[in-house]
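Next comes the sequence, and after it the predicted model I'd like to discuss.
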Amino acid sequence: MNRPNPPIVLDPTGADHHAEHRLLRAHGAAVLVDVLGVPAWSVTDPLLLRKLLTGPDVSKDARRHWPAYDASVAAWPLALWVAVNNMFTAYGADHARLRRLVAPAFSARRVAALRPVVESLVTGLLDDLAAEPPGEIVDLRERLAHPLPIALIGHMMGVPTSRREGFRSLVDGVFDTTLTSDQATANAVRLYGLLDDLIAARRAEPGDDMTSLLIATRDEDGSTLTEAELRDTLLLVISAGYETTVNVIDQAVTSLLTHPDQLAHLRAGRSDWHDVVEETLRHEPAVKHLPLRYALTDIPLPDGRTIARGDAILASYAAANRHPDWHGPTADTFDITRPTKDHLAFGHGIHFCLGAPLARLEVATTLEQLFTRFPRLTLAVDPRDLRPLPSLISNGHQALPVLLRAR
């Protein structure tokens, strides 16, 4: 690996991620970084990143293609991100097989059937908010952005209502990059315990839910998911469908309330809620960096450096989404009328998120109902007082205090 300079140490708290992303982009298409003690190449150039995400020269299988796997993962707080056994970390034929088995759970028919469920859940949450007295400060992240996806995932997976909060707190721990290795390990053990209980319950009483479907689904050769693949696939569905959706709702509401000109475009019919969703995904994606990928061969960089075979690669989606070579001098501007809102928020290539249509449905439905129900919605604090989540991965706020109506 070419290491003329020490790696840039990424802030585990994500305190000023925009400044950090500008620093990364200033070092070219890719730069060596320290990810909680693990060296990796942060790729911020969108052209290079898309090439790596679609080419055969990069893998997500740490066990097969990361020489530092055994030494790095033992005491790494992000071990779960690379050690799981599902399509998130699979490569080649293994990935294709797992994706075939999981894809039916996210078919267009199943997503369409969830629309009334999403609408009903959002309406119920807004009914609860409407009962608050005028002038009451409400945390929208806690009261709306959080409960919606966890309730929907619980519905989809057959998780009893009494167990959903337990899943929520443990998935929060997966994205918290301030945990120690021991804390992260303990969190993973508890989370797997809940998943094992869910699998056992659905085996005993199968239903019309995703867990039962994944247990029963067979591939072309008659094979099913192994026990490890099943529990890690459920973990992937919960993690990808929960925290990310929370963050997009959070960031979309924040962006509209801090950009009244953009809200005016909506109300004048110059844009729609899907424009808001896509621009939010570009401007403030739910995931800033996604660990990890691995080079299967030497990969030359435009400036003459080389990502060596076996090196770890960090997909820095948020930095790439705002790259001026992609979106010009206004890349840092939130503009829902932007003609091209292309982004990498859902990944790219063979690992593109299967749940993207459902996430878009959830966020658009929430925003439309929220701003229709509460047209005088405002932030209750100065935007500069909104505190980011303590994470170099997850991109949201610790709280989103608002006034639903004027005092």
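Good, I have the coordinates. Numbers count the residues shown, from 1 in each chain.

make it CA atoms for all contacts and neighbour counts henceforth
Fine.

count of residues packed around the nearest residue to H259 once chain neighbours are set aside?
Distance criterion CA to CA, 6 or more residues apart in numbering; nearest residue to H259, sequence neighbours excluded, is F334 at 7.9 Å. The number of residues packed near F334 is 19, by other CA atoms under 10 Å.

contacting residues for F334?
The neighbours of F334, taking CA atoms under 8 Å, 6 or more residues apart in numbering as the test, are 255, 259, 279-280, 283.

Separate out the buried members of those.
Among the contacts of F334, those scoring as buried are 255, 279-280, 283 (criterion: 16 or more other CA atoms under 10 Å).

got these as TSV, with distance to L234 and secondary structure columns?
Below are the buried ones among the contacts of F334 laid out as TSV (distance: CA to CA, whole Å; DSSP: H, G, I helix; E, B strand; the rest coil):
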residue	distance to L234	secondary structure
S255	31	helix
E279	29	helix
T280	27	helix
H283	29	helix
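
Save those residues as CSV, and put in distance to A240 too.
Converted to CSV, the buried ones among the contacts of F334 look like this (distance: CA to CA, whole Å):
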residue, distance to A240
S255, 22
E279, 20
T280, 17
H283, 19
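
V102: which of those is nearest?
T280 (27.3 Å; CA to CA).

Isn't that closest one up against D250?
No. Between T280 and D250 no contact is recorded; they are 9.8 Å apart, counting by CA atoms under 8 Å.

So which residue is dead centre in the protein?
In the chain, the centroid-proximal residue (CA atoms, centre = their mean) is T244; its distance is 3.6 Å.

And the spatially closest residue to that residue that is not a sequence neighbour, how close does it get to V363?
Leaving aside its chain neighbours, T244 sits nearest to A286 (5.0 Å; criterion: CA to CA, 6+ apart). Here the criterion is CA to CA, to the nearest Å. By it, A286 lies 12 Å from V363.

which residues are in contact with both of those two?
With CA under 8 Å, 6+ apart, A286 and V363 have common neighbours 245, 248.

that older thread, count of residues packed around the residue nearest to T244?
For A286, using other CA under 10 Å, the count is 27.

mind listing what it touches?
Contacts of A286 by CA under 8 Å, 6+ apart are 243-245, 247-248, 345, 394-396.

another structure for you, compare them:
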Amino acid sequence: MSSLPPRHHCPYALDGSAADIHGEAAALRTMGPATQVELPGGVAAWSVTDPDLVRRLLVHPHVSMDAHQHWPAYLNGDLPADWPLQIWVDIRTVQTAYGPDHRRLRRPLVPAFTARRVRALASRIAETAAAVLDDVAEVAATAPDGVVDLRTHFASRLPWLMVTALLGLPEAMHDDFQRINDTVFATDLTAEQAAANTAEATRLLGSLIAVKTERPGDDVTSALVDAHRTGLLGEQELADSLWMMMGAGYGTTAGLLDHAVVNLLTHPAQLDLAMSGRVGWDQVVEETLRHQAPVANFFLRFLTEDLYDEATGLTFARGDALVINYAAVGRDPGVHGPDAHVFDITRPTAREHLAFGYGSHYCLGAELARLEGRIALPALFSRYPGLAFAVAPDRLTPLPSLIFNGHRELPVRLDRTSNRWT
């Protein structure tokens, strides 16, 4: 450990700007299956990078996601008053609940994500993808030098339209909600910026709830409003559940599509394998999820009791906070071999990832995200076979988020002949 730069000593200070998620994950992996880290704001936690340890912790009865019950630093007021990540422990959703509360909060969401309901969305995804790709062509036709940001106009646009359709979000609210969604998950915000975003999100959610209370429909928002009316959800749980649905259903799939595009454009031989049908698009999706986990780090879990992990020899103390480092887990050499850092859609272990979690907190929308990827990616590359970057790929800028893994922009041209990058 002494040969590493100072930032790599325990506790390792996580970079809130997320400038190099995988470099950070690789460094943490060298320190052991779990390493003490310092979160933005100087808050102590463990970063868990070993896949087997992650599985054990995610199903352990002494591991909670509820800071309101099980994080002494939160309960005792030991966190900085201006902690920029406060929203991640304040919210009350299925993602932050424990035991009976988790089951209660999950119940009204399950009907929207049954296998039958998800399969029935295939035609709508295809229609939406076609419309989005029409818009991409229109933007490119009027843009300087024909450059279009594929992050904004494809990778983000499709999942946003799908999640807002599921939620029944009125079109007049789309832009405001998307703007806040695109900023609230950043982990390099000042305390003032984070507080302003939280206040704006609260206002917008109040407006949406009022609309759906007055005019309910066949959508997830109306189902959650009804669950609140019958006493199943509290007022904060209702608003926070809606916010969670938007962020999780939008940001994760946007990251999946974003990184799939980047990896396929920078690996043209693999793109050819997929386009020719020699490798299925389901395999492309799974390898992307493994290689670039859309949620790089999941905040936070807490120990309800002291826990000794016999396999690793690590002891976690009651009240310790855990960050699950899915970026590191997906590239574990013990599972995927010494070339785990390489994108390879023929990889036999591609499906052996934890990108959607594990156990009772496995992502409800996992199959919907996969379906969007399997439909949207071949639609994109079939429509625009000359697609190419408008900048060198190493100039792409990552999102400033330790949570969502993606890029700020994906500038491309639709005609490869006008571009020297492949």
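Received it, and whenever you're ready, just let me know what you need. Just so it is clear, the structure is predicted and the values come from calculations on it, not from any experiment.

What helix or strand is the residue nearest to the centre of structure 1 located in?
helix 227-258 (DSSP states H and E).

Superposed on structure 2, what's the mean shift for the helix or strand just after that helix?
Later in the chain than helix 227-258 of structure 1, the nearest helix or strand by DSSP H and E is helix 260-267. Its aligned residues in structure 2 lie a mean 1.5 Å from helix 260-267 of structure 1 after superposition (mean CA distance after the TM-score superposition for structure 1).

which bit of structure 2 covers helix 260-267 of structure 1?
Under TM-score structural alignment, the match for helix 260-267 of structure 1 in structure 2 covers residues 268-275.

Show me what that stretch is in contact with.
264-265, 279-281, 284, 344-345, 378, 381-382, 422.

Can you get me a residue count around the aligned partner of F381 of structure 2 in structure 1?
Superposed on structure 1 with TM-score structural alignment, F381 of structure 2 falls opposite F371. Neighbourhood size, F371 of structure 1 [other CA under 10 Å]: 16.

Check A112 of structure 2 too.
Quick note: A112 of structure 2 (other CA under 10 Å) scores 17 neighbours.

try V111 of structure 1
Around V111 of structure 1 there are 15 residues (other CA under 10 Å).

can you tell me the helix or strand for it?
Assigned by DSSP H and E, V111 of structure 1 falls in helix 108-130.

Which part of structure 2 matches that helix?
Under TM-score structural alignment, the match for helix 108-130 of structure 1 is residues 115-137.

Any idea how far the matching stretch is from the middle of the chain?
20 Å (CA atoms, centre = their mean, to the nearest Å).

Stretch 254-272 of structure 2 too?
That offset, for stretch 254-272 of structure 2, works out to 17 Å (CA atoms, centre = their mean).

Just the buried positions in that stretch, please.
Those would be 254-266, 270-271, for stretch 254-272 of structure 2 by 16+ other CA under 10 Å.

how many neighbours does A81 of structure 2 have?
10.

Now do the same for it: helix, strand or coil?
coil (DSSP: H, G, I helix; E, B strand; the rest coil).

Quick check: it vs A195 of structure 2, distance?
11 Å.

do A327 of structure 2 as well
28 Å.

okay, the two: which has more neighbours?
Counted by other CA under 10 Å, A327 of structure 2 and A195 do not tie: A327 has more neighbours, with 30 against 19.

show me the contacts for the more buried one.
Counting by CA under 8 Å, 6+ apart, A327 of structure 2 has contacts 21-22, 25, 291-293, 295-297.

so what corresponds to it in structure 1?
By TM-score structural alignment, A327 of structure 2 lines up with A318.

which residue sits closest to W281 of structure 2, ignoring its sequence neighbours?
R374 (5.5 Å).

what's the burial count for that neighbour?
Neighbours of R374 of structure 2 (other CA under 10 Å): 21.

ok, then the element right after the host helix or strand of it?
In this assignment (DSSP H and E), R374 of structure 2 forms part of helix 366-383. Next helix or strand after helix 366-383 of structure 2 toward the C-terminus (DSSP H and E): strand 388-389.

counterpart of the helix or strand following that following strand in structure 1, which residues?
For strand 388-389 of structure 2, the succeeding helix or strand toward the C-terminus, using DSSP H and E, is strand 411-413. Mapped onto structure 1 using TM-score structural alignment, strand 411-413 of structure 2 covers residues 401-403.

likewise stretch 197-210 of structure 2?
Counting by TM-score structural alignment, stretch 197-210 of structure 2 sits on residues 187-200 of structure 1.

once aligned to structure 2, how far is the match of strand 411-413 of structure 2 on average?
Mean deviation of stretch 401-403 of structure 1 from its aligned counterpart in structure 2 after superposition (mean CA distance after the TM-score superposition for structure 1): 1.1 Å.

just stretch 187-200 of structure 1 next, same as before
Relative to structure 2, stretch 187-200 of structure 1 is 0.9 Å off (mean CA distance after the TM-score superposition for structure 1).

Just the strands from the stretch 101-250 of structure 2, written as ranges.
For the stretch 101-250 of structure 2, the strands defined by DSSP state E, counting those that start in this stretch occupy 148-149.

can you give me the helices for it?
Under the criterion DSSP state H, counting those that start in this stretch, the stretch 101-250 of structure 2 contains helices at 115-119, 122-142, 150, 157-167, 174-184, 191-214, 220-229, 235-266.

between the ones you listed, which gets nearest to A34 of structure 2?
The closest of the helices of the stretch 101-250 of structure 2 to A34 of structure 2 is helix 235-266. By CA to CA, the value is 24.2 Å.
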